[in-house]
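Engineer: Next comes the sequence, and after it the predicted model I'd like to discuss.
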Amino acid sequence: METLLAPFAYAFFIKGLGVATLAGGLCGLLGVYITLRGMSYIGHGLSHAIFGGFAASSIISINYYLGAGVWGLASALAINKVTRSRRIGADAAIGVITTSSFALGVALLSHYGSRGPSFDAALFGSIIGVSAEDVLALAGITTFAVAVIFLNYRALLFATFDPEVADVSGVRVARTDALLMLVLSLAILATLTVIGVTLVAATLVIPAVVARMLTNRFSRMLWLSTVIGAGCGFVGMNLSYHLDVPSGTMIVLTGAVVFTAVLSLTGGRRLARTARSDNRTDPTPVVAPT
């Protein structure tokens, strides 16, 4: 027991644990919308795009939340605009825009060096790099995200399940999508220090997929995914300290264990149902509240 409680004597661990738990819950909440839209890859793409802003901010010595946030939002809006034009698919737009941004970030850091958080910490996460500023930023972004979802619940729901009908029914789908991309960009940015660029996509997808295997109801899926994400963040951060493994790695591995356990308990049919929901041909679709 003393071994398990030992890390709680360190202030940096307590901050990291709080950020990891909050980050896991936030990613789990937003991941539901991303997964049901069949855009699971966008979390991976946006995290790579934000890395370009992280590198540029580090070089010109401005607050990396500001620089990377603007960069990530611009990338998200660009992806959204290109996708809505229907000239190329969402996966192609994400691939071109975000990988180019990531390559630019690597080139900038390789040439000029980093003056902010270390390269490895940005890629894989680190509890040592968590500051009081990170805690406040994540708390503010989480509050903002919850407020956005609460105030735009029906618009987001409608745009997620049937965007074409929503558009002709008076829902401003473009505005709703842009708002969701804004919240997603801020969430990825706030979790960068703990989870890392390369692994944040998994924290968006895994809790939502597990929740989808457990329920057909949309509202229940939202809170289940949030709880699963927060739990994976809490457990993963503790394991990270004891095993001396990057925090993002252990958070994702914890989620993978939960996914495997739920899959073994529910059977492959539930996983197939989850996959079909991306194509809107699922015979047991998610039931939205009326």
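Structural biologist: Structure received.
Engineer: switch to C-alpha atoms for all contacts and neighbour counts from now on
Structural biologist: Noted.
Engineer: Please tell me how far the nearest residue to V171 once chain neighbours are set aside sits from A20.
Structural biologist: Leaving aside its chain neighbours, V171 sits nearest to A155 (6.3 Å; criterion: C-alpha to C-alpha, 6 or more residues apart in numbering). Noted for A155: a distance of 29 Å to A20, by C-alpha to C-alpha, to the nearest Å.
Engineer: again, but for G67
Structural biologist: Counting by C-alpha to C-alpha, the gap from G67 to A20 is 23 Å.
Engineer: Neighbour count: those two, which is higher?
Structural biologist: Taking other C-alpha atoms under 10 Å, G67 and A20 do not tie; A20 has more neighbours (33 against 20).
Engineer: That one: helix or strand, and which one exactly?
Structural biologist: Under the criterion of DSSP states H and E, A20 resides in helix 11-36.
Engineer: Tell me how far that helix lies from the chain's centre.
Structural biologist: 8 Å (C-alpha atoms, centre = their mean, to the nearest Å).
Engineer: what's the answer for stretch 176-191, then?
Structural biologist: 9 Å.
Engineer: Just after the host helix or strand of V148, pick out the following helix or strand.
Structural biologist: Taking DSSP H and E as the definition, one finds V148 inside helix 132-151. Downstream of helix 132-151, the next assigned helix or strand under DSSP H and E is helix 153-161.
Engineer: next up, a second structure to put side by side with the first:
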Amino acid sequence: MEWLFAPFGVSFVERALWGGLLVSGICALAGTWVVLRGMAFLGDAMSHGMLPGVALASLLGGNLFAGALASAVAMAFGVTALSRSRRLTDDTAIGLLFVGMLALGVIIVSRSESFAVDLTAFLFGDVLAVRPRDLVLLAAALGVAAVIALLGHRAFLALAFDPRKAATLGLRPRLAHGMLLALLTLAITASFHVVGTLLVFGLLIAPPAAAVLWARSVPLVMAGAALAGAASTVIGLLLSWHLRTAAGATIAVTAVALFFLSAAAARLRDRWAPATARPVRGLIEPEHAS
């Protein structure tokens, strides 16, 4: 069993493990709503739309986290503002901002002498370079994310299944949508500089998508997503250690592979199990949204 435990006896791999576990928890809280509301494109756009702020902060010698946060907030406000137009669909607004922010980021990064290195670090991060202070930041972000998810749970639930009912119940859908964007922004900005946008987006989408095929309530989806993300981290780090592959990319691939395994198992269940044993349409039971 030395092959299983030996890698985690190395200090930087152990820190990478804790970093991945914390990111998995944050992404489970935010990613569940991203999957339930069909906001995957927004998550992808926001994760890559941080490039201008990160690039500018790097070029000026500033704080990368502050730059990422500024870009993510700008993306969130831009999407909210453009989505209010009746002539533009949400996808159009998100796509415009996605392309514009990404292109602007590439232009800024191209002014740097280390263009390729900077862009690679942005996309893939370096989970094996996680420092103790990064773990403190991720732990704090997980705590804040948990508070936002708890306070906004009822409004998020109504917004995900029936926005008109959310307004009828006085849950202020626009405020709830803003809180949800804040949760997504927090998850992405707190995690990207440690693990890169590829791993953030992978853990934001794949584990909740795998869990939603089995769970019958939102808390169970979050719990399942956290477990799937944790499993992806452990398995990915082990594969990376023994196969000598890039750790962040290996974790992301593992998360996607676990989703396909979950989808295949769910298909077999739907073929053989009684209809009453299945989550309705692969999502949450309607009565849980009331």
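Structural biologist: Noted; the coordinates are in hand. In this text the structure is predicted, and so the values were computed from the model without any measurement.
Engineer: before we move on, the earlier item: and the helix holding V148 of the first structure against the second structure, how far off on average?
Structural biologist: Superposing on the second structure places helix 132-151 of the first structure at an average distance of 1.1 Å from its equivalents, by mean C-alpha distance after the TM-score superposition for the first structure.
Engineer: Just the angle for that helix relative to helix 11-36, thanks.
Structural biologist: Relative orientation of helix 132-151 of the first structure versus helix 11-36 (axes from the mean of the first three to the mean of the last three C-alpha atoms, to 10 degrees): 30 degrees.
Engineer: what about helix 132-151 of the first structure, distance to the chain center?
Structural biologist: Counting by C-alpha atoms, centre = their mean, helix 132-151 of the first structure comes out at 13 Å from the chain centroid.
Engineer: quick one: contacts of that helix?
Structural biologist: Residues outside helix 132-151 of the first structure that contact it (C-alpha atoms under 8 Å, 6 or more residues apart in numbering) are 15, 18-19, 22-23, 26, 156, 183, 186-187, 190-191, 193.
Engineer: got the residues you listed as a markdown table, with distance to G45 of the first structure and neighbour count columns?
Structural biologist: Conversion of those to a markdown table gives the following (distance: C-alpha to C-alpha, whole Å; neighbours: other C-alpha atoms under 10 Å):
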| residue | distance to G45 of the first structure | neighbour count |
| --- | --- | --- |
| K15 | 27 | 19 |
| G18 | 26 | 19 |
| V19 | 22 | 31 |
| L22 | 22 | 24 |
| A23 | 18 | 33 |
| L26 | 18 | 29 |
| L156 | 21 | 23 |
| V183 | 15 | 21 |
| L186 | 14 | 25 |
| A187 | 14 | 24 |
| A190 | 16 | 24 |
| T191 | 15 | 29 |
| T193 | 17 | 28 |
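Engineer: ok, the residues you listed vs V171 of the first structure, which is closest?
Structural biologist: L156 (9.1 Å; C-alpha to C-alpha).
Engineer: I figured the closest one was touching R175, is that so?
Structural biologist: No - contact criterion C-alpha atoms under 8 Å: L156 of the first structure and R175 do not qualify, at 10.2 Å.
Engineer: those helices in the stretch 51-200 of the second structure, which residues are they?
Structural biologist: 51-60, 64-83, 90-110, 115-124, 132-151, 153-161, 163-168, 173-211 (DSSP state H, counting those that start in this stretch).
Engineer: With distance to P7 of the second structure as extra columns, can I get those helices in TSV?
Structural biologist: Shown next, in TSV, are these (distance: least, C-alpha to C-alpha, whole Å):
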stretch	distance to P7 of the second structure
helix 51-60	32
helix 64-83	29
helix 90-110	35
helix 115-124	21
helix 132-151	18
helix 153-161	38
helix 163-168	48
helix 173-211	18
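Engineer: Please identify the most buried of the ones you listed.
Structural biologist: helix 173-211 (a mean of 25; mean count of other C-alpha atoms under 10 Å).
Engineer: Can you state the mean residue-to-residue distance of the helix or strand that that helix is followed by versus the first structure?
Structural biologist: Using DSSP H and E, the helix or strand that follows helix 173-211 of the second structure in sequence is helix 218-243. Compared with the first structure after fitting, helix 218-243 of the second structure deviates on average by 2.0 Å (mean C-alpha distance after the TM-score superposition for the first structure).
Engineer: any idea of the angle the following helix or strand past helix 218-243 of the second structure forms with helix 218-243?
Structural biologist: Next helix or strand after helix 218-243 of the second structure toward the C-terminus (DSSP H and E): helix 247-272. Orientation check (the same axes, to 10 degrees): helix 247-272 of the second structure against helix 218-243 gives 130 degrees.
Engineer: Would you mark the buried spots in helix 247-272 of the second structure?
Structural biologist: Within helix 247-272 of the second structure, the residues that count as buried by 16 or more other C-alpha atoms under 10 Å are 247-259, 262-263, 266.
Engineer: Just give me the closest of these to G202 of the second structure.
Structural biologist: Checking the buried residues of helix 247-272 of the second structure one by one against G202 of the second structure (C-alpha to C-alpha), the nearest turns out to be A252, at 5.2 Å.
Engineer: if I line the two up, what does the closest one land on in the first structure?
Structural biologist: In the first structure, A252 of the second structure lines up with V252, judged by TM-score structural alignment.
Engineer: right, and its match touches T203 too?
Structural biologist: Yes - contact criterion C-alpha under 8 Å: V252 of the first structure and T203 qualify, at 6.4 Å.
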